[in-house]
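Undergrad: Just to be clear, the model below is a prediction. Sequence and coordinates:
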Amino acid sequence: MSNFRTLDAAGDLTGKTALVRVDFNVPMEDGRVTDDTRLRVALPTINKLRDAGAKVALLAHFGRPKGERVDSMSLEPVVAPLAALLGAPVRFATDCVGDEARAAIDDLDAGGVVLLENVRFHKGEEQNDPAFAAELAALGDLYVNDAFSAAHRAHGSTEGVARLLPAYAGESMRRELEALDAALGSPKKPVLGIVGGSKVSTKLDLLQNLVSKLDKLAIGGGMANTFLAAMGQDVAASLCEHDLGDTAREIIKAAEKAGCELLLPVDVVVATEVSPNAEARVRELGQLQPEEKILDAGPATVARLEKAMAESRTLIWNGPLGVFEVPPFDAATVRAARTAAALAQSGVLTAVAGGGDTVAALNHAGVVDDMTFVSTAGGAFLEWMEGKVLPGVEALRS
């Protein structure tokens, strides 16, 4: 984390206004917040700034209003639940720039909080228009990015304004960057990766980047079928991108060249339909019937993966090993997740996971709180794993 400026280096903040980019794109129903997780994530940064005597002006987006003011996408419903969590009043400004925003900030006492209206009500936000970024910057003395989930976008409130004010990583952003550095930047070796999910085509960049950085890479889910087929295995009626056989073989060669051991399934769980009532069978490779679909990794495959975890010091995980939403095809994912969590809790393994389906799968296994770190950032987490530059992060480098 020495490469990134954090709030610890911000100096005396008494009376200063901090523009804080947060992720308040929360689930809502009938104008009511139904899950306040993202509000809770922002509390450490908000409270740290309040305790330091700063005024806190929160920047956020909600939905995709495409540069137009859309009443149903206002952030105003967030104010009450946020105030309840903070145990302090939260003002609301009906715009994020201009006189309304300025007046709301000027009216705050030291330690006061105002939520500014949806930044995406302005076309300049997603266009990263310098004029819009300058309007934002005019409201504050410093900028804090606490929204890693939006850091892969070069928008006005994530990258543009960070170039115009002293810019720092918030507490949530700091934890995310530290965890990702521990997983891929400067990890304890050996490093094991697990990549699952349905399609190779959605994770080509990820796989090509990881084979050059990992000691072992386990591939699961539907994407494993594409690799098995590329190696001449019959995957019967399973989901498989047969047209990506050459690509799979290239990744296999790249892994061999980099000294990364690929762990593909050695046995599988099959059924003729994806349903809770389906009759599931364990098959060794080469034993599938024509109508059978591979829907989960088999017990021998999981046992080998558990052994690899025990021999590793760092694990980075993205994607389930099977159709975990439909038991009994959740067995491999649940068993592997619980093993990873137990090793993390014992201090043997640094276990970092992220990406949409991954979080849901780990929640299903009941181990989210037992992993070293679970990122809810989705696209930003994947782009980091792919080795791509994240504009919102780059703007925070020392």
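TA: The structure has been received and is ready for your questions. Residues are numbered from 1 along each chain as shown.
Undergrad: For the rest of this, base every contact and every neighbour count on C-alpha atoms.
TA: Fine.
Undergrad: For stretch 94-112, give me every contacting residue.
TA: Identification of contacts with stretch 94-112 by C-alpha atoms under 8 Å, 6 or more residues apart in numbering yields 14-15, 17, 49-57, 59, 89-93, 114, 116-119, 135-136, 139.
Undergrad: Mind checking which of these land in helices?
TA: Within the contacts of stretch 94-112, residues falling in helices by DSSP state H are 49-51, 135-136.
Undergrad: Show me how to select, in ChimeraX, the buried members of the residues you listed.
TA: A single ChimeraX command is used to select the members of the ones in helices among the contacts of stretch 94-112 judged buried by 16 or more other C-alpha atoms under 10 Å:
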select :49,50,136
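Undergrad: Tabulate the ones in helices among the contacts of stretch 94-112 (TSV), appending distance to R175.
TA: Below are the ones in helices among the contacts of stretch 94-112 laid out as TSV (distance: C-alpha to C-alpha, whole Å):
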residue	distance to R175
L49	17
R50	19
D51	20
E135	29
L136	26
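Undergrad: The structure to be compared is supplied as follows:
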Amino acid sequence: MRYKSVCDVELSGKRVLLRVDYNVPINSLGEVVDDTRIVSSIPTIDYLLKKSAMVILCSHLGRPNGVRVKSLSLEIILPVLMDYLNNRNIMFTDDCYGDKAIDLTNSMKPKQIIVLENTRFWSGETNNGFSMAKGLADLADIFVNDAFGVAHRAHSSTVGVARFLPSVAGLLLDKELTYLERVMTKPDRPFVVILGGAKISDKVGVVEKLIDRADCVLVGGAIANTFLKSTGIEVAESLVEESAIDTAYQLLARAGDKFILPEDVVVANAMEVGADKVCKNVENGVDNGYRIVDIGSETIKLFSKHIARAKMIFWNGPMGAFEIPDFACGTNAIARSVADSDAVSIVGGGDSASAVRQSGYHNHISHISTGGGAALEMLNGNILPAVEVLDRICQTNLSN
């Protein structure tokens, strides 16, 4: 990757269109439930303000499918953003591009901030439409992409606009790419991969590549159920991806001793707090009416030994149904082991990130990704369109 970062360009007095990822969960009261992505954008915003730039923030929120949805307006995030920017005044416009937005951005002064309306209120966003991309570009002098969570999407605000403006990576995007590039090319050893979550089919390509790179792969969560069933172990009512059982068996054969499955599991008769639960050795199978909800105590000890020896750890997917407190023990214990290790630790986005934050050990992790889908795409060896366009711009400038 040869893109330039925000640190490589002159910013003073410039109007900077900053693409952030504020696609955050909102509750029924219109409140931000998890502000991690907002917090992650603050270093780049602070850097731009320090350099006396005029900051124009754009992002999507949810999937309004090209129409205005009041509950998905980016105005919702303003109070949270202001809190993290020391109550700095932030302007908001219910437009994303066009004459009204141009007039507002043209009147900006250094160190001022404007938040544009949800980019997905316009169909041109997801279509990577020429008019919208050009309209966004007309607002600014420089484009800075800091939205790793949508780097795998070729949208107007991630790819199209970069065709019309000098374009660079923000601090967060650069950090995400640096850590994941390290996993892909030069992992410190021993390199331990922790895999969890629900579906194998979503991660086959990534799992295959990680098998080749990792020294060991620790498998938990519902993914482990499918692997266990592929070896003939009875898992009863456990969540299993039936269509992926053959794939699981083939991956186990390919991985050999690298793959470490649970030795014992916690099983319960219902997915709810207070359900009857017991720890069982996997060789004995799961009784009818019960399902696997977490890894067991012996598995926690086994996994923790491997984690303690690691020099680099990549974790994607919780160890069980962590969202239910009674079944979060395994995930919390693994989070603690990762936090206590001396390894460089990288946690994939999505449920993995939520699980680590819920455990309370998130401040002891080297890097928690803000983009689960983008991270998996990159680890699978796929090109991220939003990064590719930055690379191409940089290479074009070098050849001129």
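TA: Yes, it's here. This one's a predicted model, so the numbers in the text were calculated from it and none came from an experiment.
Undergrad: tm score of chain vs chain?
TA: Taking TM-score structural alignment, normalised by the length of the first structure as the basis, the two superposed chains have a TM-score of 0.90; 389 aligned residues with a C-alpha RMSD of 2.3 Å.
Undergrad: biggest separation within the ones in helices among the contacts of stretch 94-112 of the first structure, which pair?
TA: Spanning the widest gap among those are D51 and E135, at 26.6 Å by C-alpha to C-alpha.
Undergrad: Any figure for the gap between E76 of the first structure and R69 of the first structure?
TA: E76 of the first structure sits 13 Å away from R69 of the first structure, taking C-alpha to C-alpha, to the nearest Å as the criterion.
Undergrad: These two: who's more crowded?
TA: Just comparing E76 of the first structure and R69: by other C-alpha atoms under 10 Å the higher neighbour count belongs to E76, 19 against 16.
Undergrad: For that one, which residues are in contact?
TA: So E76 of the first structure contacts 92, 117 (C-alpha under 8 Å, 6+ apart).
Undergrad: What spatial separation is found between it and L115 of the first structure?
TA: Counting by C-alpha to C-alpha, the gap from E76 of the first structure to L115 of the first structure is 8 Å.
Undergrad: which residues do these two both contact?
TA: In contact with both E76 of the first structure and L115: F92, using C-alpha under 8 Å, 6+ apart.
Undergrad: unless I'm mixing things up, L251 of the second structure is touching K209, no?
TA: No - contact criterion C-alpha atoms under 8 Å: L251 of the second structure and K209 do not qualify, at 10.9 Å.
Undergrad: which position in the first structure aligns with L11 of the second structure?
TA: Using TM-score structural alignment, the equivalent of L11 of the second structure in the first structure is L13.
Undergrad: and if you look at A343 of the second structure?
TA: Checking TM-score structural alignment: A343 of the second structure goes with L349.
Undergrad: Then P187 of the second structure?
TA: Checking TM-score structural alignment: P187 of the second structure goes with P187.
Undergrad: Skip the chain neighbours and tell me the closest residue to its match.
TA: Spatial nearest neighbour of P187 of the first structure, chain neighbours left out: T314 (6.5 Å); criterion: C-alpha to C-alpha, 6 or more residues apart in numbering.
Undergrad: what's the neighbour count on the aligned partner of the one you found in the second structure?
TA: Taking TM-score structural alignment, T314 of the first structure has M312 as its aligned residue in the second structure. Around M312 of the second structure there are 24 other residues, counting by other C-alpha under 10 Å.
Undergrad: Quick one: residues contacting M312 of the second structure.
TA: Neighbours of M312 of the second structure in contact, by C-alpha under 8 Å, 6+ apart: 187-192, 343-346.
Undergrad: ok, it to K199 of the second structure distance?
TA: 24 Å.
Undergrad: Tell me how many other residues crowd K4 of the second structure.
TA: 20.
Undergrad: how about it, what does it touch?
TA: Residues in contact with K4 of the second structure, defined by C-alpha under 8 Å, 6+ apart, are 167-169, 390-391, 394.
Undergrad: That one and T396 of the second structure: what is the separation?
TA: Distance from K4 of the second structure to T396 of the second structure, by C-alpha to C-alpha: 12 Å.
Undergrad: now swap in S238 of the second structure and tell me
TA: 53 Å.
Undergrad: okay, those two: which has more neighbours?
TA: Using other C-alpha under 10 Å as the criterion, S238 of the second structure and T396 rank with S238 on top: 20 against 10.
Undergrad: from what I can see the more buried one touches N288, true?
TA: No - shown here, S238 of the second structure and N288 do not form a contact pair, counting by C-alpha under 8 Å, at 9.8 Å.
Undergrad: Need the residues touching each of these two.
TA: Joint contacts of S238 of the second structure and N288 (C-alpha under 8 Å, 6+ apart) do not exist.
Undergrad: what about G196 of the second structure, neighbour count?
TA: 22.
Undergrad: from what I can see it touches F322, true?
TA: No - G196 of the second structure is beyond contact range of F322, at 11.2 Å (criterion: C-alpha under 8 Å).
Undergrad: can you pull out the strands in the stretch 151-300 of the second structure?
TA: 167-169, 191-195, 216-219, 259-260, 264-268, 277-281, 291-295 (DSSP state E, counting those that start in this stretch).
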